[in-house]
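Q: Pasted the sequence and its predicted model underneath.
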Amino acid sequence: MTERHEVVNLAAKLAGFEDHWSPKIVAAFNGHDVMVVKVEGEFTWHEHAETDDFFLVLKGRLVIDLPEGAAVTLEPGEVFVVPRGVQHRPRAEEETHLLLIEPAGTPNTGDPATAAPKDRI
């Protein structure tokens, strides 16, 4: 059996694309995708019935709107987990870079019909 050791440089991966709201898979572990994504503007309100939604801000500022007018603001280095089944809408006034972790194949909108494809980079 061959062991494979690979260091992933997140800044280099983020420098390799410009599109927003299109997660890029940079690693995988235990059936989960580790992704980077650039976001700006508002995403759609959505929920994930089967899984929590993990957000780590690498650069910029992310606001996650929650039900009943609640919102969480994340700065670089901060993590927030939206529990499964909770409606939420991420938004960013300036380009923001995120690290996302979720079970492989999870659609970013919660609905496979409207989800962005996830490329491996």
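A: Done, it's in.
Q: Going by C-alpha atoms from here, please, whenever you check contacts or count neighbours.
A: Fine.
Q: Figure out the helix or strand that residue 13 lives in.
A: For residue 13, the host element (DSSP states H and E) is helix 10-15.
Q: List the buried residues for that helix?
A: By 16 or more other C-alpha atoms under 10 Å, the buried positions in helix 10-15 come out as 10, 13-14.
Q: which strand is the longest one in the protein?
A: With secondary structure taken from DSSP state E, the chain has its longest strand at strand 89-103.
Q: Okay, one more to line up with it:
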Amino acid sequence: MTSHPTDLTAALASFDAVWSPRIVAAVNDYDVRLARFHGEHVWHVHEETDEFFLVLDGEIDIALREAGGERVVTVPERSVFVVPRGTFHKPSSREGAAVLLVEPAGTLSVGDRHETVPAHVDVTTGHALHAGGTGGGRP
């Protein structure tokens, strides 16, 4: 961890990979991650944790499989949405978006169960933020 603020604009400028989150901070046992969304992720579920999305730039859609069927939630810029634990979901963005996520440290980006992972989706627990991001992350 660092004792300096993390500039999110600089952090986002330090990487361009989509669906490959960077850890910018840690809060207790949680990672604060930045990710770029473009295209579709993969249907997946986090059995034991909710997933928090804050759209910093752009707009995302989150498809949800719920008891009553499937629905899509559109999350516009500067809005938050929480996917409840145990809910299959599939994030996507047509035009691209920058998103801040909060999840327990070590949470896989494709959840506990998932469909076939496409090549453009990084299966990770988050990558350290490198030069240009100014601080953040775990050592």
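A: Alright, I've got the coordinates. Model, not experiment: these values are computed from the prediction.
Q: Beyond the longest strand of structure 1, next helix or strand please.
A: Sequence-wise, the next helix or strand beyond strand 89-103 of structure 1 is strand 119-120, with elements assigned using DSSP H and E.
Q: hmm, back to that, what comes into contact with the longest strand of structure 1?
A: 14, 31-46, 51-66 (C-alpha atoms under 8 Å, 6 or more residues apart in numbering).
Q: Spatially central, which residue of structure 2 would that be?
A: Central residue of structure 2 (C-alpha atoms, centre = their mean): residue 101, 4.4 Å from the mean position.
Q: which ones are touching the residue mapped onto residue 11 of structure 2 from structure 1?
A: The alignment partner of residue 11 of structure 2 in structure 1, by TM-score structural alignment, is residue 13. Residues in contact with residue 13 of structure 1 (C-alpha under 8 Å, 6+ apart) are 26, 36, 121.
Q: From those, keep the buried residues only.
A: Buried members of the contacts of residue 13 of structure 1, scored by 16+ other C-alpha under 10 Å, are 26, 36.
Q: Can you tell me which of the contacts of residue 13 of structure 1 is closest to residue 86 of structure 1?
A: Checking the contacts of residue 13 of structure 1 against residue 86 of structure 1 by C-alpha to C-alpha gives residue 36 as the nearest, at 22.1 Å.
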